[in-house]
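**Student:** From the sequence below, what's the structure:
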Amino acid sequence: MPSPDPQPAFVLIRPQMGENIGAAARAMWNFGLDRMRIVDPRDGWPNQKAVVMASGAGRLLDEAQLFDDTAGAIGDCDFVYATTARPRDLTKPVFTPEAAMKDARARIAAGGKVAVMFGPERSGMENDDIARANAIISVPVNPEFASLNLAQCVLLTGYEWRREAVPAVDMTVAAVAAWAEQIEVEKLGAHFEERLDEAGFFFPEHKAANMKLNLRNLWSRMPLTRADVQMLHGILRQMVRWKDQG
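**Tutor:** Below you'll find the predicted structure:
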């Protein structure tokens, strides 16, 4: 059964290769989308090559709706986007994938039923298909090489849909160990300062205070885990042992 989450239907118009349908299913499921509709696939349906390529997203293929034409695939929708990178002679609103999925989410939240159409791999969507859409999604690609693979386009659109629900954080740090507490960093700094003092590092004497301050500041800038602190203590102890043995 499709997931209960409100979402757009992704409509593949006359896809040519089973592998691309499977890759599109995988891309959709990566971002929690499972409403796939397929219009007149060139190599027939079902397609074993699509199943192999879906790799874990086979349920989408099992539940995909098959249609003979574009009109039937989008007949129950009240707003439809067509993805195309090529300029057209049809006057329609043009969205980036990000803006389109933001718009789609608002429409679905208001009770609307939305679809996104993706054209064939080789030639892209025909004007007859685009004419049925209410708006265009245009990916800002290299104009000298504007053709996107079907699954790539599905992936980009799916990512933007998901990003609206789960806002992307610009940067996080994945720590596999607990962060060191301030007291642990303080003791590490004291250990280094003690050993460096014994080694005569803080020279000349009138610069020693500032050198120690800079060293403390260095430790405070480092996001250290407890494992990091233990390792640095161990390195210093081993270096001292090695010196004493020499």
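**Student:** only C-alpha atoms for contact and neighbour calcs from this point on.
**Tutor:** Will do.
**Student:** Thought residue 17 was touching residue 43, still the case?
**Tutor:** Yes - counting by Cα atoms under 8 Å, residue 43 touches residue 17, with 6.7 Å between them.
**Student:** So for these two, which residue has more residues nearby?
**Tutor:** More crowded of residue 43 and residue 17, by other Cα atoms under 10 Å: residue 17, with 18 against 12.
**Student:** From residue 84, how far off is residue 32?
**Tutor:** 23 Å (Cα to Cα, to the nearest Å).
**Student:** Excluding chain neighbours, what is closest to residue 69?
**Tutor:** Spatially, and ignoring its direct neighbours in sequence, residue 69 is nearest to residue 39 (5.7 Å; Cα to Cα, 6 or more residues apart in numbering).
**Student:** Before we compare anything, build this one as well:
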Amino acid sequence: MPSDKAQPAIVLVRPQMGENIGAAARAMWNFGLDRMRIVAPRDGWPNSRAVAMSSGAGRLLDEAQLYDDLPGALGDCTYVFATTARPREMTKPVYSPERAMQLAAEKLAAGEKVAVLFGPERAGLENDDIARANAIITVPVNPDYASLNLGQCVLLVAYEWMRQTGDVVHLSDAPGPKGEWATGLEIEKLAEHYEQRLDEAGFFFPPEKAEGMQQNLRNLWSRMRLTRADVQMLHGIMRQMVRWKERG
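**Tutor:** The predicted model follows:
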């Protein structure tokens, strides 16, 4: 059975290839979505190629709802997004996948039922399909090659859904391996250590370029985002190199 968690319905409108339906199911499953609706698939339903491509998401396909037309698939929905890469002469709000899924989460939390439409592989949604949507989702892509595979498009939207509703830890917020990033003072002492030893070794040459070389070295430390363990290791490397030189 589908999960009880509120989520948008993913509606595939007249999909042409079973493999792409399976890829869409796999993308949904990756990011916590399990409510697929299929409208008038070209090759009928069920489709063995969809199951083969779903890679473990076959249960999602087993529970997918089949409709003869789009109005039937949207009968219980209160807000509908339509995905398209082509500009349309329609007075509808246009959102990025990120903003669209933020809005979807807000509407679902308020008790609404949300759907996202994806068109057939060859040409995407028709204007009549989009006319039934409240808003458009457009992905910023290369204008010279704006066509996205059905599975890829579902993946982008599903990923943004997970970002809005899941416990995603962004890299900039992640702790270090031991939860201890190096402090500014520790980085400063590391830089001073290396500058001192490299100066003694005659690295900063010629003299007129020394200041710029030191700045480049400081920039290197700041770009690396070091942990305290990293700093200790780098100090140790330099100390060992100096001892090795002195022994020689």
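**Student:** more neighbours, residue 32 and residue 84 of the first structure?
**Tutor:** residue 84 (23 against 16).
**Student:** what does that one align to in the second structure?
**Tutor:** In the second structure, the residue paired with residue 84 of the first structure is residue 84, using TM-score structural alignment.
**Student:** which residues touch the nearest residue to its match once chain neighbours are set aside?
**Tutor:** Of all residues not flanking residue 84 of the second structure in the chain, residue 138 sits nearest, at 5.5 Å (Cα to Cα, 6+ apart). Shown in contact with residue 138 of the second structure (Cα atoms under 8 Å, 6 or more residues apart in numbering): 83-85, 94-97.
**Student:** The spatially most central residue of the first structure: what secondary structure?
**Tutor:** Centroid check for the first structure by Cα atoms, centre = their mean gives residue 159 as the closest residue, at 5.8 Å. Look at residue 159 of the first structure: counting by DSSP: H, G, I helix; E, B strand; the rest coil, its state is helix.
**Student:** how about the helices in the second structure?
**Tutor:** Residue ranges of the helices in the second structure, as given by DSSP state H, are 18-30, 48-54, 58-62, 70-73, 97-109, 127-130, 150-165, 184-200, 210-224, 228-247.
**Student:** Generate TSV for those, with distance to residue 174 of the second structure as supplementary columns.
**Tutor:** Listed next are these as TSV, based on distance: least, Cα to Cα, whole Å:
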stretch	distance to residue 174 of the second structure
helix 18-30	22
helix 48-54	32
helix 58-62	33
helix 70-73	41
helix 97-109	21
helix 127-130	40
helix 150-165	15
helix 184-200	18
helix 210-224	15
helix 228-247	15
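**Student:** most packed of the ones you listed?
**Tutor:** Most buried of the helices of the second structure, by mean neighbour count (mean count of other Cα atoms under 10 Å): helix 18-30, with a mean of 24.
**Student:** Check the mean deviation of that helix from the first structure.
**Tutor:** Compared with the first structure after fitting, helix 18-30 of the second structure has a mean deviation of 1.7 Å; criterion: mean Cα distance after the TM-score superposition for the first structure.
**Student:** Now do that helix: which elements does it pack against?
**Tutor:** Contacts defined by 3 or more Cα pairs under 8 Å, 6 or more residues apart in numbering; DSSP states H and E place helix 18-30 of the second structure against helix 48-54, helix 58-62, helix 150-165.
**Student:** Fine, thanks again, bye for now.
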